[in-house]
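Novice: My questions concern the predicted model and sequence given below.
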Amino acid sequence: MSDNEHDTDGQVTEAQRAALRLANVDEADRNAALRSIADAIHEHEEEVLAANAEDVTEAEAMLERGEYTQALVDRLKLDASKLDDIAGMVESVAEQDDPLGATLSARELDEGLELYRVAVPIGVIATVFESRPDALVQIAALALKSGNAVILKGGSEANESNRTLYRIIREATDGSFETLPAGWAQLIEAHEEVDRLLELDDKVDLVMPRGSSEFVSYIQDNTQIPVLGHTEGVCHVYVDEEADLSMAEDVAFDAKVQYPAVCNAVETLLVNESVASEFLPGLVERYEAAGVELRGDAATREIVDIGEATEADWRTEYGDLELSIKLVSDVYDAIEHVNANGSKHTESILTENAETAEAFMTGIDAASVFHNASTRFADGYRYGLGAEVGISTGKIHARGPVGLEGLTTYKYYLEGDGHLVATYAGEDALPFTHRDLDTDWTPGRRAGE
């Protein structure tokens, strides 16, 4: 066994032990630990920014050599404002309702025999993510709040930032709270450690990769651990013939330009051909003034002077100030294009016709579908989830921005009073009542009755 295998096994084992204890840490202690993390991020601001500057300097050198993209460098950068946002996000997670212990359903099987379905942590979660150092903090905060131990693997381009943030998180929690187990968060760095991690299906309960479809497929093909993937966002905005064109221009601009490096930025603009001549010239001028490189199909290029789009463009996540434009005949043409080329992430229709909006929103296969709103709203914090581990483009077990609820599963708790299965079998079997209850489970709730 290599040193990496040995270290990874030890880290995962430590996380597994911590998970069993963390599941029983009360909400007050978990929230106090989260607030301690937020305070520590504020206190160590200069240290974090210095580490991040090292990463950014190296990344910019890689950018000059053509090995990194500008979008990656943009996602990597931290400043004082972003650190305030990160700390605020941690505090927001602390303020969320406790996802653990909630009674999801209650049913009387017979008098004195009651079955409860109760929310519990998943256990040990592993995440592999790319250049954004804030992802490490978001994921750790959500794991702690939801009672899960977490294995964190960031991209090598953010090593210094991730190490510093991880150390701050561990120092803020380990030994500071009597009930909080040390080792609930672990950091791994080498590719060999990831490969070893993927073999530990007896200790890791869920893997959540964030990256390209190829990367997520690699993870899925090389592990027996359940995988909840966050893949690229090939997002669309469709401007309908009955859109408020002034509003549509603002939304389409925001969806691309407000922050183009993220997965919920629009990559393809679909425009109804009946309004294209009126709508496109002004928007194209505005895009070009903002530095957006534009490509279009033949019909679009008859109206505006932009580059030629290829078939590959319709399936490309640019993650930068680039956008493709295509004209469509109606909402059903738009739906067909999105379902054929999108990544099931986030799509938006701009229209004042409620029936057309309904057709688009019900006809699109995506985790989030919006009406008259920018795709940039697809975000765990903006959804009121506190933060997100990622945005799941699959359908099982969580979809869209994955917050606290997506990091829980459930157990069945049965409360009885000496009940026997034999009572309900054979010729003299008693019937079950199977009556829904409006009662929350509490430990040993029938013991004193």
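Specialist: Thanks, I have the structure now.
Novice: going forward, measure contacts between C-alpha atoms and count neighbours the same way
Specialist: OK.
Novice: which residues in the stretch 151-300 of the chain form helices?
Specialist: Listed in chain order, the helices of the stretch 151-300 of the chain (DSSP state H, counting those that start in this stretch) span 159-173, 191-197, 213-221, 245-257, 276-289, 298-301.
Novice: Put this next to the previous one:
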Amino acid sequence: MEKLLNDLKKSSKYLQKIGQKNRVNLILEISNQIKKNIKNIIEANLIDLQNAKSLSQAMQNRLKFDENTINLLCKSLEDIANLKEVIGVINDGWEAKSGIKIQKISIPIGNICAIYESRPNVTAEVAALCIKSANGCVLKGGKEARNTNSAIMQSINQAYETLNLPKSVLFLDIDRSEVEKLIKMDEYLDLIVPRGGENLVKFVSQNATVPVLKHDKGVCHIYVDKSADLSKAINICVNAKCSRPSACNAAETVLIHQSIVNEFLPLLKAGLDKFDVEIFGCQKVANILPCTLANEASWDREYLDFKLNLKIVENLEEAMEHINLHSSGHSEAIISEDYSSCEQFLSLVDSACVYANASTRFSDGGEFGFGAEVGISTNKLHARGPVGLKELTTYKYIIRGNGEIR
């Protein structure tokens, strides 16, 4: 493994030398090879799905990779290829009192390692983001997607061979003991992004010596304010829970202002019933409609399923207090027609993505115009929210002088 990582470190340097045009062509060729290989990729995915019958429905949904999903992936790769250059950008420049001229210029982070579960699209999207930003890329996918990832990697490798370029993407099919070694290889890796279940993120965060950018669980909230447009609120709540419940940006708790519950709750339940959503409610909710009584652990749970917490709150302040106590720092939303309430919520809720009158499901690199994301960071440093190209760069200072000494 060390030799592979050492070779990757050398070849990734070449990405900067070949320039933006060649990096763009490489990403487009990967998309082209995936399209050519679509039949083999689907067949490989069917094998993985057959082997995944014992996994949760959420994991199986994330694993599924059909023709439509592959076409969306290729569109995502093409979007990444066409994004503006982020390497060699002059972010700032000035002349110091000594006369030396200083520029702050963006550069790649180095070698980035993504460790992830299910979601075969991550294999190609992270590879493309790293190529575009001239970073080396190490991928460690989950065993449940082994066949699909292998088929995608065949397309990626074929793209490198077609363009006669040294490979800057390395896929590692290794076990947990080797992962523990991998995340301590500071000499070869500059950043690790764990993207998966809570146990995976915790394991990497607690054991890595390489810097970690956490894509943690998504315990996302929606607060329906007393001034909310109820029709708008129902559409947003149902979308945030039901459009893709296995996604980390799906809502897990809806908080409702006490003054609107009698009118709003029956309407919300009718919308959720269309998707057979199981409701976990506080005692006040349970007094109004049939549901499972929520316990303290319910408020911290990422269901990734057609399950939803409902809680009645006295006011905006109580809603924000609940969110800041139980949120994972991912995405939260307020539904309100009151400008002051919206601004207060946007300002004081401490999460990566905070919405007014829109679904939390927009927390996504593609929706943000990034093409895709390496992950959705719940860190505060160095990146937060959907991690796109810009967040895969750092900077250095270039100083030009004319014989100045100090």
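Specialist: Done, it's in. What you are looking at is a predicted structure, and each value in this text was computed from that prediction instead of being measured.
Novice: Which of the helices of the stretch 151-300 of structure 1 sits closest to residue 391 of structure 1?
Specialist: The minimum distance between residue 391 of structure 1 and the helices of the stretch 151-300 of structure 1 falls on helix 213-221, with 12.7 Å, by Cα to Cα.
Novice: Which residue is the nearest non-sequential neighbour of the equivalent of residue 169 of structure 1 over in structure 2?
Specialist: Matched to structure 2 by TM-score structural alignment, residue 169 of structure 1 sits across from residue 156. Counting by Cα to Cα, 6 or more residues apart in numbering, residue 156 of structure 2 lies nearest to residue 30, which is 5.3 Å off, once chain neighbours are set aside.
Novice: So what's the residue count around that neighbour?
Specialist: Residue 30 of structure 2 sits with 27 neighbouring residues when counted by other Cα atoms under 10 Å.
Novice: Residue 277 of structure 1 and residue 302 touch, don't they?
Specialist: No - assessed by Cα atoms under 8 Å, residue 277 of structure 1 is found out of contact with residue 302, at 9.3 Å.
Novice: who's more crowded, these two?
Specialist: Set residue 277 of structure 1 next to residue 302 and count neighbours by other Cα under 10 Å: residue 277 wins out with 15 against 11.
Novice: And what about the residue nearest to that one when sequence neighbours are not counted, helix, strand or coil?
Specialist: Leaving aside its sequence neighbours, residue 277 of structure 1 sits nearest to residue 303 (Cα to Cα, 6+ apart; 6.1 Å). Under the three-state scheme (DSSP: H, G, I helix; E, B strand; the rest coil), residue 303 of structure 1 adopts coil.
Novice: What residue in structure 2 is paired with residue 303 of structure 1?
Specialist: In structure 2, residue 303 of structure 1 lands on residue 288 (TM-score structural alignment).
Novice: Am I right that residue 272 of structure 1 is in contact with residue 242?
Specialist: No - look at residue 272 of structure 1 against residue 242 with Cα under 8 Å: they stay out of range, at 9.1 Å.
Novice: the more surrounded of those two?
Specialist: residue 272 (22 against 14).
Novice: Return the residues in contact with the more buried one.
Specialist: If a contact means Cα atoms under 8 Å, 6 or more residues apart in numbering, then residue 272 of structure 1 has 238, 239, 240, 241, 327, 328, 329, 330, 331 as its contacts.
Novice: 10 Å instead, please
Specialist: The neighbourhood of residue 272 of structure 1, defined by Cα atoms under 10 Å, 6 or more residues apart in numbering, consists of 238-243, 279, 326-331, 333-334.
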